[in-house]
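Enquirer: Okay, sequence plus prediction incoming.
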Amino acid sequence: MKQGFIKAAAVTPKIRVADPVYNGRIICERMEEACAAGAKIIVFPELCITGYTCGDLFLQQILLQEASRQLLEIAAHTKDKDALVMVGLPIEREGRLYNAAAALWRGEILGFVPKANIPSYAEFYEGRHFTDGNREPVPFSFEGKTIPFGTNLLFACETMHGLTVGCEICEDLWVADSPGKDHAMKGATVIVNLSASNETIGKDEYRELLVKSSSARLICGYVYTSAGEGESTQDLVFGGHNLIAENGIVLAQVKNFGCETIYSDLDIERILSDRRRMGTFGQEPAAAYVKVPFRLEVTEDRLDRKFMPLPFVPGKQEERDRRCEEILSIQSHGLKKRFEHTGLHTAVIGVSGGLDSTLALLVTVRTFDLLGLDRKGIFAVTMPCFGTTDRTWDNACRLAHTLGVTLEEVDIREAVQVHFRDIGQDSSNHDVTYENGQARERTQVLMDLANRHGGLVIGTGDLSELALGWATYNGDHMSMYGVNAGVPKTLVRHLVKYYADTCSDTELSAVLCDVLDTPVSPELLPPVDGVISQKTEDLVGPYELHDFFLYYMLRCGFPPAKVYRVAKQAFAGEYEDTVILKWLKTFYRRFFTQQFKRSCLPDGPKVGSVALSPRGDLRMPSDACVSLWMQELEKL
């Protein structure tokens, strides 16, 4: 429960139809297992105490009475359990029968949530037995106690900020105006669904889509538990399709026509962060709500949830290729609009033989092809200086040749030496002035060439460099349109690889593959024996770590300690904890101190959910203080 994580379990027991005594015992056994696994929210299927397929037996008083007795037994079993447990059963109230969920906690029945939408179509005939549930809660006398009864019940945890649970029952998810919508608007961050959804061809895919879309639209965690083996197969078969989703992502699911339990950790803090960003939650629903408090012990349990080390990069090849194609289209169409608006027909781009400038050149070529312009209007400029190696220079030239663009070379060594003499810089002193003097000279050359050719300077810097401020102010920091501004470094590599795999040009593919094998470097320090001596990741840290930090800090709103916790899990066995912490401190320090570079960022297209434009996603003061974040890191 620390840092916003809460473990949920979707449990499908193997029941017997119309045997509440047996079912109650099995439910208690499965509850024990879920609690032992650390689950704090435990959800059982619809009508699981009796079975969903009882038919007209639901009208038998003996079945209803035994179901109520077993509910009391199950509730008593929760007395020493640190969990909110949801179970389904038929409940009679004022001469009507309701398909309801009972919320159990510490031996108490906190409330009854009736099913709001009763299906009576196709294979369903619930209207024969059950009544639509009342939305506004009313007092209900059950076994000598007054318990709230209504769809608009929320269960609010007093010991975990933001954890509020709302409930739907099966059909409620499938209708246009689901109760979950109002639950979320009233503050529910987790929706549980007790279901008995039978299997037909393709229904599982549609069911998954509904759960994913509901969790995305409502920005919530969604725990869906369905009936499985044990229900009558007289006319229907139940697959035990259980799902746990959050914000449109399925965290866990199973459908094996059996009876399994799935677990996952919902992140309440992230849900709240996304809702704060949207700002559309908290509106008053039409009907009144009642919030019922409960408490859970605050513990730090093992996380079953997995955190991928490359959050910007899809894990599956097919999805990764699709993502790469989409990003290249966004980049090239953004640049296309800029050329159409300005009426210009030439582009100037500095090519170093490195990843970023290679991607920018590929995007520019694609843009010219879209516009029907001659690729010779693209001026690829190589500007060798003190740190340039034969390998990178050769790759830059080969790229220009294979792509059919115009190659220009401007050796800036002499110009930089003159500049150093003008400002009194000792050229043997390889300090920041030595490095930045070269970077600014390169940008001046590009800008002036753009004036001479009547074109645009295309920026090459990527999202990761912007986050770290790894750019020379008014040097490579500046351009007339930065096509890579929204692309993190870990994804740049895959974009270039995708181009190499799909370009159908063996020579171009070979060059791109060699670029991919070249260490990332600004090449501002002299090489040693002809080999790159200045490796970026040795200086600022591995980009895969920084991209991970950036995603979870900015996109998910994680505080430093939480970023560190999930990073340790994601990179276990690859980086020691001390190394992760070292570079995490570097990330926060640089992210805050380098905002002034992002505050005057050139135009460039947003391509993903994380962006740093001062005109869009990140409106951050350049003089914001990092001390609060660093103080938390120092405690780790």
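Expert: That came through, no problem. Numbering: from 1, shown residues only.
Enquirer: Only C-alpha atoms from now on, for both contacts and neighbour counts.
Expert: Will do.
Enquirer: The helix of greatest length in the chain - contacts with which helices or strands?
Expert: The helix that spans the most residues within the chain, counting by DSSP state H, is helix 317-342. Applying 3 or more CA pairs under 8 Å, 6 or more residues apart in numbering; DSSP states H and E, we find helix 317-342 packed against helix 355-371, helix 489-502.
Enquirer: Output the contacting helices and strands for the first one.
Expert: This means helix 355-371. Short answer (3+ CA pairs under 8 Å, 6+ apart): helix 355-371 packs on helix 317-342, strand 347-350, strand 378-382, helix 489-502, helix 506-517.
Enquirer: Can you show me the helices along the stretch 151-300 of the chain?
Expert: Taking DSSP state H, counting those that start in this stretch to define them, one finds helices in the stretch 151-300 of the chain at 171-174, 179-185, 203-217, 268-278.
Enquirer: Out of the helices and strands packed on helix 317-342, which is closest to R391?
Expert: Smallest distance to R391 across these (CA to CA): 13.2 Å, for helix 355-371.
Enquirer: buried residues in that closest one?
Expert: Using 16 or more other CA atoms under 10 Å as the burial criterion, the residues of helix 355-371 that qualify are 355-368.
Enquirer: Below is an additional structure, to be compared with the one above:
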Amino acid sequence: MNYGYVKVAAAVPRVRVADCKFNAGQIEKEIIIADGKGVQIIAFPELCITGYTCGDLFAQQLLLEEAELGLMQVLNTTRQLDIISIVGMPVVCEGQLLNAAVVIQKGRVLGVVPKTYLPNYKEFYEMRWFVSASDVSARTVRLCGQVVPMGDNLLFETSDTTFGIEICEDVWAAVPPSSSLALQGAEIIFNLSADNEAIGKHAYLRSLLSQQSARCLAGYVFSSCGFGESTTDVVFAGNGLIYENGTLLVASERFSLEEQLVISEIDVEFLRTERRVNTTFAACRRRVAPEAAIRISTELVNSRELNLMRTYDPHPFVPQGPTLDERCEEIFSIQVAGLAQRLTHTKAKSAVVGISGGLDSTLALLVCVKTFDKLGWPRKGIVGVTMPGFGTTDRTYTNALDLMTSLGVTVREVSIKKACLQHFEDIGHDASVHDVVYENSQARERTQILMDIANQTWGLVIGTGDLSELALGWATYNGDHMSMYGVNASVPKTLVKHLVKWVAENGMDETSRSTLLDIVDTPISPELIPADENGNISQITEDLVGPYELHDFFLYHFLRGGFRPSKIFFLAVRTFKDVYDEETIRKWLQTFLRRFFNQQFKRSCLPDGPKVGSVSLSPRGDWRMPSDASSEAWLKECEG
């Protein structure tokens, strides 16, 4: 299986202006290398057979003939290869000259796409030599002895994807041709360009391509002229850029003096899911009625074994890169803004939070503190309640008290041991049997205490449960599952851990920072089973349901990409190859799928809570699934 991946390349060959034989040789070399690497479609820069900067030489008959001979040379050299190549050259049609992209495969010309928007301002004056695709009535052209389709509305269909083409200035237009092509089914857009460099232009170009690929819910492959073009007035840096739905997958080195080949895989299966989910895309297709595209079938080729070059982040929910602080602050601010609105709307006089000394309750408390500070309310209005039970350890108990004290909130301690023992006696349960009754009774007792204290103080119970727990159903129904507002409801466990650490390292006093960092390092546990003989946590969540970093990886790709189990497994094995073996990944993927389906009933009645990222399980928003949906197909594929 190729799991929907299409391997594409943007080539930036060396050129000699007006030396078509040399340029054709450079193009051939890059095509052969790309084919050897399993590339299915490769794009070259605008007018790469002649060079973009030929100027008035484009009016020379000899240059035009040499360009066609150069294309024939490429056709003959690559006729045994499966790869589809898109090259730029001047093409004569009905006595007019077109700046065109020519699609070739296995010795055949599949189609010709002329440039629509010809820049004729500042350093550009293409209308001096070329005519626009809009000004040509012909729908075929003779090239290299073949009569082939021509037009700006050609779609090329392979066994794996459908792609379209635009040229340079086309994407800078108010309504790029790629928008129409995408609405008609193009999943990947190739752009052959001669984009020159100027201060600040490169950043703008990247933003433009990113936005267009996102707007079209498409892959976008951009190849621009590089070393060898004339530098009489401008300089070309040789940009090879590949995007997928707004995300840059790979980029070439700018201003390289050598030829370059950038390769990546575009996940068209993911793009198809995005288009199915995004109803705006379908609405645009109905509203905009573009000229019907001409569909061209490419040669059927033998599939190759997938050798995935692109990598995936093992922690897809955790912000990365130079914007880390900005992203963390944004996430935290969304939580704070949500809680502030709920507190002011309900005219609550307090916020009641159960503090266990664990990650989730810590983040919820930090959100409350920031919210009260922002509203100008005294922190004493936050009631932190620690409720030691049978499994509470000294470490978590001490951290809970130290954190509340250092943050200046109201501290209350209510032991649940007597109440639970009385409850066990009332219902006839043996307290020495540490089963689900033993565990859930404690969780429900804690929730009852919080609800009643909220009534006492005219406040709201702030939920602490996170997205990962909701996905796995790792919560006691009508226990920690319930609250009056769940600030962590769409924050996964890996992100909770990261946010607590980020808060600790940004603006906290030394005492609070020390406590927060120790909480980050504490094993994740509900602490419902008594500690071991050394007083250490005996019930470690990740030993029971699996590593949260795996479950968050599964969750992200299951929901965000709509991926099937075999594809998630394939990606997880590659991503965690140095951490978990295949059998371990398969085991926890089965656990994830089984629990995700079986525990939907808990998510169907979730309290309100703010969405902070692209994935949420709110039954009122992102995820609506019947509680009795069958998981058989998913588990069967996972077992296989």
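Expert: Cool, the structure landed. Quick caveat, the model's predicted, so the values are computed rather than measured.
Enquirer: TM-score for these two?
Expert: Once superposed, chain against chain, the TM-score is 0.98 (TM-score structural alignment, normalised by the length of structure 1); 631 aligned residues with a CA RMSD of 1.2 Å.
Enquirer: circling back to that earlier point, now the helices of the stretch 151-300 of structure 1 in a markdown table, with mean neighbour count and distance to A37 of structure 1?
Expert: Shown next, in a markdown table, are the helices of the stretch 151-300 of structure 1 (neighbours: other CA atoms under 10 Å; distance: least, CA to CA, whole Å):
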| stretch | mean neighbour count | distance to A37 of structure 1 |
| --- | --- | --- |
| helix 171-174 | 19 | 28 |
| helix 179-185 | 22 | 27 |
| helix 203-217 | 17 | 24 |
| helix 268-278 | 18 | 19 |
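Enquirer: Can you convert the helices and strands packed on helix 317-342 of structure 1 into TSV and add a column each for distance to D274 of structure 1?
Expert: Shown next, in TSV, are these (distance: least, CA to CA, whole Å):
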stretch	distance to D274 of structure 1
helix 355-371	31
helix 489-502	23
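Enquirer: Would you agree N99 of structure 1 falls within a helix?
Expert: No - counting by DSSP: H, G, I helix; E, B strand; the rest coil, one finds N99 of structure 1 to be strand, located in no helix.
Enquirer: hang on, it packs against L47?
Expert: Yes - assessed by CA atoms under 8 Å, N99 of structure 1 is found in contact with L47 at 6.9 Å.
Enquirer: if I look at these two, which residues touch both of them?
Expert: Taking CA atoms under 8 Å, 6 or more residues apart in numbering as the criterion, N99 of structure 1 and L47 both touch G88, L89, P90.
Enquirer: Not counting its neighbours along the chain, what's nearest Y125 of structure 1?
Expert: Counting by CA to CA, 6 or more residues apart in numbering, Y125 of structure 1 lies nearest to P119, which is 6.5 Å off, once chain neighbours are set aside.
Enquirer: can you count the residues close to the one you found?
Expert: 19 (other CA atoms under 10 Å).
Enquirer: Report the separation between it and E284 of structure 1.
Expert: Distance, P119 of structure 1 to E284 of structure 1, by CA to CA, to the nearest Å: 27 Å.
Enquirer: show me what contacts P316 of structure 2?
Expert: Taking CA under 8 Å, 6+ apart, we find P316 of structure 2 in contact with D552, F553, Y556.
Enquirer: Most neighbours among those residues, which one?
Expert: The residue in those with the most neighbours, by other CA under 10 Å, is D552 (24 neighbours).
Enquirer: For the equivalent of it over in structure 1, identify the helix or strand it belongs to.
Expert: The equivalent of D552 of structure 2 in structure 1 is D547 (alignment by TM-score structural alignment). If you go by DSSP states H and E, D547 of structure 1 is part of helix 543-550.
Enquirer: what would the helices and strands packed on helix 355-371 of structure 1 look like in CSV with mean neighbour count and distance to D431 of structure 1?
Expert: As requested, these are exported to CSV (neighbours: other CA under 10 Å; distance: least, CA to CA, whole Å):
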stretch, mean neighbour count, distance to D431 of structure 1
helix 317-342, 17, 35
strand 347-350, 27, 23
strand 378-382, 26, 23
helix 489-502, 20, 26
helix 506-517, 18, 27
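Enquirer: nearest to Y543 of structure 1, of these?
Expert: Y543 of structure 1 sits nearest to helix 489-502 of all those, at 6.6 Å, using CA to CA.
Enquirer: average gap between that closest one and structure 2?
Expert: Once fitted to structure 2, helix 489-502 of structure 1 is off its aligned match by 0.7 Å on average (mean CA distance after the TM-score superposition for structure 1).
Enquirer: matching residues in structure 2 for that helix?
Expert: Under TM-score structural alignment, the match for helix 489-502 of structure 1 is residues 493-506.
Enquirer: And stretch 335-343 of structure 1, by the same measure?
Expert: The alignment of stretch 335-343 of structure 1 onto structure 2 (TM-score structural alignment) covers residues 339-347.
Enquirer: just how off-centre is the matching stretch within its chain?
Expert: Taking CA atoms, centre = their mean, to the nearest Å, one finds stretch 339-347 of structure 2 lying 32 Å from the centre of the chain it belongs to.
Enquirer: Same check on stretch 107-127 of structure 1?
Expert: Worked out by CA atoms, centre = their mean, stretch 107-127 of structure 1 lies 33 Å from the chain centre.
Enquirer: which residues sit against it?
Expert: Contact with stretch 107-127 of structure 1 is made by 75-80, 98-104, 128, 130-135, 147-153, 167-172, 175, 179, 292, as judged by CA under 8 Å, 6+ apart.
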